[in-house]
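Peer 1: Build the 3D model from these lines:
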Amino acid sequence: MLVLWCPDWPAVAAVAAAGSVLTRPAAVFHANRVVACTAVARARNIRRGMRRREAESQCPDLAVFGVDEARDARLFENVASAVEELVVGLEVVRPGLLAVPVAGAAGYFGGEPRLAEKLVDQVAAAAGVECQVGVAEGLFAATLAARQGALVEPGRSAEFLAPLPVTELDQPDAERADLVDLLVRLGLRTLGAFAELGERDVAARFGRTGVLAHRLARGLSDRPPLRRSPPPELSLAESFDPVLARVDVAAFVAKKLGARFHAALADRGLACTRLGIYATTENGEQLGRVWRCAEPLTPQGVADRVRWQFEGWLKAAPGERPTAGVARLRLEPEETVEGRSLQLGLWRGSDPGTGPGEDEELAAERAGRAFVRVQGLLGPEGVVTPLLDGGRDPASRVRLIPWGDPREPVGPPDATWPARLPSPSPATVLEQPLPVQVIDDQGRPVGLTARKRLTAPPHGLCVAGGPPRLITGWAGPWLVTSGRRSTGPQQARLQLVLAAGENEAPEAVLVLCSGTENPVWTVEGSYD
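Peer 2: Model (predicted):
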């Protein structure tokens, strides 16, 4: 994949929109902190994250701009159009970054170096901005290659990524700041050091977020390649009379279409990660653009990209904009993932990180009235909501709160909690633990030694005296030193992976061992 990156794009776009020149220092601020600045500003010691007062003291003639995603997307359409004159199949990742398949174009222009040179010259001539090009396997590696202007040979993406700092995992849309901070504190300061860990160990310690980041550090894609095209009935087409010729009207329409498009995918258990936006004007002109997203799109995410694209089309320079308004719009899910990648609220609330809109507030009020009616029929315990609470064992970490009762945690869930079971937590916790037997490869019961170790590696698990299920993997033991089961005999927990049995699928379970001389084993929960 080839990635074209325009450095400092929010600042460059802000300067261009204001009609200024790039020779003056400029910066874009959000919450009074620098989020982007021009090269001239960096030469005057302006850095990302710097407070506005400090930045203006360092550079009194600094031009100050606010964040405007619509402005960034509108002006980046000129760059995308310039690239599209040379190559086809481009995908806008975000304003300032786009990706294109490299194989066909490189063969046509005589190799990747020649293609990169042509693209840089084309963008400079047609759009008047500087850019850098990188080539590597996968979007993540190609993006980092673009920042260095590197062309990575096939099969060497992992080698290219290895010396880079692990902080590169925290890309703008990735939200992995907590994971990156933990990795640094554990001494894993480079992508290569993180990639050397075993995937099973990463999954046991860091969960799904860690596994996806681990794939990126190894030079792999965060998702396997999609081999099946989404069915055509998932597309959403809409005709307009009168035609859409104003951005504010298009933004209103985009909100409604985004909700319908997302709902149709959600009904099939899917979420969109590559969105195609195609339009036909009243004069028959065909417009189209594909947006690639690191995370599944929410309804607000779909609406934003439709609005940004209309900004680019309708506010383009004279001679480049359509000659008439948009008469027909089609949203196409170019790539989808399973819906578990995006958990929906009960009444499909607003985009995470944004306040609820008027429609969401009304929906929440209607849902609340419905819950009260159900409680009137079934009692207060008929409607409950989960609350993540502090605790050491899985059963105490989640409490079910009756609807309407105060949702106040008993203990802070983010506290250290010594002897707490490490992530991931079991998806299902049994209300009554299930008695089982854990045996070694000789059929003898496995227990705990005086030194708090297992007497033998677990080999099989028997339920109610039935045939043993083969244990293909295990982790632990983790001692239970305090909490609800702190009294009595010595206890320890293990995570076991069970092989498929007759009429039984493979599964992972959490078991508890009590006692050292005559151990008693119980299953406390299971994992998805």
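Peer 1: drop to CA atoms for contacts and neighbour counts, all remaining ones
Peer 2: Will do.
Peer 1: Not counting sequence-adjacent ones, nearest residue to residue 221?
Peer 2: residue 138 (5.4 Å; CA to CA, 6 or more residues apart in numbering).
Peer 1: contacting residues around the one you found?
Peer 2: 1, 219-221 (CA atoms under 8 Å, 6 or more residues apart in numbering).
Peer 1: and if you look at residue 356?
Peer 2: 349-350.
Peer 1: repeat for residue 435
Peer 2: Taking CA under 8 Å, 6+ apart as the test, what residue 435 contacts is 463-464, 520-523.
Peer 1: Rebuild those as CSV, extending it with distance to residue 215 and neighbour count.
Peer 2: Formatted as CSV, the contacts of residue 435 follow (distance: CA to CA, whole Å; neighbours: other CA atoms under 10 Å):
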residue, distance to residue 215, neighbour count
463, 36, 15
464, 40, 10
520, 39, 18
521, 36, 24
522, 35, 19
523, 32, 23
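Peer 1: before we go on, could you also do this sequence so I can check it against the first one:
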Amino acid sequence: MRTMVVWCPDWPVVAAEIVDGYPADQPVAVLHANRVLATSPTARAEGVRRGLRKREAQGRCPHLIVLEHDPGRDTRAFEPVLMAVEEVAPGVETLRPGACALAARGPARFYGGEAAAAERLVEQIAQRCDVEAQVGVAEGTFAAGLAARAGVLVPAGETAAFLQDLSITALGRPALADLLRRLGIHTLREFAALPAPDVLARFGFDAALAHRLAGGRDERPLAPRRPPVDLDVTETFDEPVEPVERVDAAAFAARALAERLHERLGEQGLACTRLGIEATTVTGQELLRVWRHDGLLSVNAIADRLRWQLDGWLKRKDGPTSGIRRLRLVPEGVVEHLGLQPGLWGEAGEERDRAHRALTRVQGLLGPDAVLTAVLDGGRADSSRIRLVAFGDERVARGTDAPWPGGLPSPSPATVYPVPLPAVVADAEGRMVRVSGRLELSGAPATVRIGDGQPVGVVAWGGPWPVDERWWDDEGARRRARFQLQLADERAILAVLEDGTWHVEGLYD
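Peer 2: I've put the predicted structure just below:
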């Protein structure tokens, strides 16, 4: 199906200007989990790039305006854009704040071609919302989204050729892309050339969906359909959710409603790819928005989209004048979830889902940061490579494929202490081992005393591995020498000498 995607560049930055008045023509960066998520053109001109840590971004641009990511703000600001698009062409589906999709056939026939329809949409958004937008057209939402970022209209029948030389990272699945790169697959053409049955058997159902997208094949063969009525879930509030004041209460309802929908779909062996959110106010006003996703919408994904949409409806200036009485979730597109069959060694999926629901409930009671999972990032020190992210958030490893000069050789310590243990490494004469600027040791390591414990003999050692970070910065400069020490009690440790003091950062198995 020929699909048209409307994409607004740098939307988190633009939304911050629309909602909070931050100037998008200044160097602005929106951060999520202490890393740059989006930047203004002025910030990019100063060298600020997506994925940089906050300190590095500020180092490149000292006058950078730093903002925290707010999905609710992005959704509220995008609502007027969606309304403007709907005035020109009906049937708009929200992909995410800053991007929406619609069938290209209707607007193309009405305005005399896809190029004319795209031009009309861009003009409409500029006139009504004073927002810059780009439009792309191709077969399928995935290809049309990439075409929108490039600002091109892919001719009919040439979608596969348009996709074939793009990087595998364009799939938007970092874990799968990392695995494929390690297998020597770097472009969508190479991935699409793999046999579909082998992709499903080796990588799973979500990778099979990605494989179809990489080949430029329309999503219709996956048979998304309008489900039976009994799959819909509805929540009626005893006390209406009022604008602005009770968005937090709506967030709790969103989580419970999302779990009910996910469980109902799971009972039928289905998964949602397109979600309709309907709300009815006390005065009878009906609100409707459709969210679309290339993969499978999990409980967290459904709850997030419902919460963002409620935030967008309730907090916008021209939002509903009365409280929301009823919420309804309609899975408008579903597919058979082949990943739900029992595992080889039993119902492992059921246990995983039960644990997932339990952790989700804890988050609902205590907040999203109450349950954290670890992600391994790139870096020179093992103690700084562990990043904690909220359960359900995107777990993307960053910088793991970089060379990291000065990094430790494999293997990495099995245990990395959150707070390094104080220690003393001494030579055979009992004097503390020191390292000169030329990496010369005052003596070979002979014993190690960790904390208040007894000295333990060193039977083998490797190092020093030096690292000299931020040598140009008087305040942030850091110089260390690291050693791998095998002890007489069969332990192996990572010992570090910094500023004349020894400490133990990790323990090897």
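Peer 1: coming back round to it: TSV please, covering the contacts of residue 435 of the first structure and showing distance to residue 93 of the first structure.
Peer 2: What follows is these, written out as TSV (distance: CA to CA, whole Å):
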residue	distance to residue 93 of the first structure
463	51
464	54
520	54
521	51
522	49
523	45
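Peer 1: Which one of these is nearest to residue 290 of the first structure?
Peer 2: Nearest to residue 290 of the first structure out of the contacts of residue 435 of the first structure is residue 523 (CA to CA; 48.3 Å).
Peer 1: Aligned to the closest one, what sits in the second structure?
Peer 2: Alignment note (TM-score structural alignment): residue 523 of the first structure has no counterpart in the second structure.
Peer 1: any idea how far the residue nearest to residue 221 of the first structure is from residue 333 of the first structure?
Peer 2: 20 Å (CA to CA, to the nearest Å).
Peer 1: Number of residues surrounding the closest residue to residue 185 of the second structure other than its chain neighbours?
Peer 2: Spatially, and ignoring its direct neighbours in sequence, residue 185 of the second structure is nearest to residue 191 (6.3 Å; CA to CA, 6+ apart). Residues contacting residue 191 of the second structure under the criterion other CA atoms under 10 Å number 22.
Peer 1: and residue 191 of the second structure, that one's in a helix?
Peer 2: Yes: secondary structure of residue 191 of the second structure (DSSP: H, G, I helix; E, B strand; the rest coil): part of a helix.
Peer 1: do you know how far it is from residue 163 of the second structure?
Peer 2: According to CA to CA, residue 191 of the second structure and residue 163 of the second structure sit 11 Å apart.
Peer 1: Give me the common contacts of those two.
Peer 2: Common neighbours of residue 191 of the second structure and residue 163 (CA under 8 Å, 6+ apart) are residue 214.
Peer 1: measure residue 97 of the first structure to residue 275 of the first structure for me?
Peer 2: Counting by CA to CA, the gap from residue 97 of the first structure to residue 275 of the first structure is 16 Å.
Peer 1: er, residue 69 of the first structure actually
Peer 2: Distance from residue 69 of the first structure to residue 275 of the first structure, by CA to CA: 18 Å.
Peer 1: From the chain's centroid, how far away is stretch 275-289 of the first structure?
Peer 2: A distance of 29 Å separates the centroid of the chain from that of stretch 275-289 of the first structure, by CA atoms, centre = their mean, to the nearest Å.
Peer 1: Would you mark the buried spots in it?
Peer 2: Applying a neighbour-count criterion of 16 or more other CA atoms under 10 Å, one finds 275-282, 289 buried in stretch 275-289 of the first structure.
Peer 1: Repeat that for stretch 85-92 of the second structure.
Peer 2: 85, 89, 92.
Peer 1: Go through the residues you listed and flag which are in helices.
Peer 2: Counting by DSSP state H, the buried residues of stretch 85-92 of the second structure place residue 85 in helices.
Peer 1: Turn the buried residues of stretch 85-92 of the second structure into a markdown table, columns for distance to residue 170 of the second structure.
Peer 2: Formatted as a markdown table, the buried residues of stretch 85-92 of the second structure follow (distance: CA to CA, whole Å):
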| residue | distance to residue 170 of the second structure |
| --- | --- |
| 85 | 26 |
| 89 | 28 |
| 92 | 23 |
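Peer 1: what residues are up against the closest residue to residue 291 of the second structure other than its chain neighbours?
Peer 2: The shortest distance from residue 291 of the second structure to any non-neighbouring residue, by CA to CA, 6+ apart, is to residue 94 (4.5 Å). By CA under 8 Å, 6+ apart, the contact set of residue 94 of the second structure is 100-101, 289-292.
Peer 1: what about the aligned partner of residue 94 of the second structure in the first structure, which SS state?
Peer 2: Applying TM-score structural alignment, one finds that residue 94 of the second structure aligns to residue 92 in the first structure. Per three-state DSSP, the local secondary structure of residue 92 of the first structure is strand.
Peer 1: Relative to residue 307 of the first structure, how far out is residue 92 of the first structure?
Peer 2: 14 Å.
Peer 1: Can you state the residues of the second structure onto which stretch 435-448 of the first structure aligns?
Peer 2: Going by TM-score structural alignment, stretch 435-448 of the first structure sits over no part of the second structure.
Peer 1: And the strands in the stretch 101-250 of the first structure?
Peer 2: 132-135, 236-244 (DSSP state E, counting those that start in this stretch).
Peer 1: all strands of the stretch 251-400 of the second structure, in order?
Peer 2: Going by DSSP E, counting those that start in this stretch, the stretch 251-400 of the second structure shows strands at 270-281, 286-297, 324-336, 372-376, 386-390.
Peer 1: Output the contacting helices and strands for the second one.
Peer 2: Using 3 or more CA pairs under 8 Å, 6 or more residues apart in numbering; DSSP states H and E as the contact test, the elements touching strand 286-297 of the second structure are strand 93-96, helix 205-214, strand 270-281.
Peer 1: export the ones you listed to TSV and tack on distance to residue 352 of the second structure?
Peer 2: Output for these, formatted as TSV (distance: least, CA to CA, whole Å):
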stretch	distance to residue 352 of the second structure
strand 93-96	28
helix 205-214	17
strand 270-281	16
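Peer 1: So which of those is nearest residue 45 of the second structure?
Peer 2: strand 93-96 (26.1 Å).
Peer 1: superposed on the first structure, where does that closest one end up, distance-wise?
Peer 2: Aligned to the first structure and superposed, strand 93-96 of the second structure gives a mean residue distance of 1.0 Å (mean CA distance after the TM-score superposition for the first structure).
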